[in-house]
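1. Here's a sequence, model it:
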Amino acid sequence: MLVRFVSSETGEVLMFAETAAALLQAIGKETTARGVFTPPEMPLAAEKLRQAVAQSEDPPEDEELDEKGKKKPPAVGFRQRAWPLIDMLERTGRAGRDANIIWEAPQAF
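-> Take a look at the predicted model:
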């Protein structure tokens, strides 16, 4: 299932529900079929995501190793998945009091 984030100031971002859920949970939002970020929420939400990215970069206790014994990097990490939403939150948050971001999905995820 796809989740669509739409900003009044930037383009839209599409994410798989699993990724969107992880990002919204890091911010403290519920994973409902529809939701909104208001201008006062956006800077804090972006900061929470940046903190979640920093924590995700701490090495896990049981790292996956390749055949040479080196740590395997994930194909696409949390940082790469979070960046479009962080950028959207920051840019839209600077746009003024009428700016908004909504998300839509076919159902709660």
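
2. hey, let's count contacts and neighbours off CA atoms from now on
-> Fine.

3. host element of Gln80?
-> Using DSSP states H and E, Gln80 sits within helix 78-93.

4. Please identify the buried residues of that helix?
-> By neighbour count with 16 or more other CA atoms under 10 Å, helix 78-93 contains the buried residues 78-79, 81-82, 85-86, 88-93.

5. What lies in contact with the helix or strand just after that helix?
-> For helix 78-93, the following helix or strand on the C-terminal side (DSSP H and E) is strand 101-104. Under the criterion CA atoms under 8 Å, 6 or more residues apart in numbering, residues 3-8, 33-38, 89, 92 lie in contact with strand 101-104.

6. And this one, please, so the two structures can be compared:
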Amino acid sequence: MLYKFKSKSGSDVIMMGPNGDEVLRLIGKQPAPKGIIEPGDMPAAMAAIEQAVLAEEAAREQAEAEARAEGHTVPAREGVTLRQRAWPLVDLMKRAHPADHDIVWGA
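-> Predicted coordinates:
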């Protein structure tokens, strides 16, 4: 499944199913074919995503530090980080929130 997040405030944001599911869970929404993020929910959603991004980055830094302490190297990151995946949606929320526009998907 693809998620296509739409708002009057900016361009569509498209995510593959598993990535969209993850981001929706982070902001307290159940993955579903259709849904809405209302402007009143956006500050908490942006904060939740930022907290998850910081936790992911801290875990990576800790793993690298532990590997260096043991004389090992951590393999290069594979794939896209949460920050890279979620940034377009956060950016859309930053535009939609002050304009009082909803973000919908699947509609």
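
7. residue range for the helix holding Gln80 of the first structure in the second structure?
-> With TM-score structural alignment applied, helix 78-93 of the first structure matches the range 82-97 in the second structure.

8. residues touching the most centrally placed residue in the second structure, list them.
-> Nearest to the geometric centre of the second structure sits Ala86, at 2.9 Å (CA atoms, centre = their mean). Neighbour list for Ala86 of the second structure: 23, 49 [criterion: CA under 8 Å, 6+ apart].

9. Likewise for the one 10 residues further on?
-> Counting by CA under 8 Å, 6+ apart, Ala96 of the second structure touches 7-10, 39, 102-103.

10. let's see it at 7 Å
-> 7, 9, 39, 102 (CA atoms under 7 Å, 6 or more residues apart in numbering).

11. Kindly report the same for Ile49 of the second structure.
-> By CA under 7 Å, 6+ apart, the contact set of Ile49 of the second structure is 26-27.

12. Same question for Arg34 of the first structure.
-> Here Arg34 of the first structure is in contact with 103-105 (CA under 7 Å, 6+ apart).
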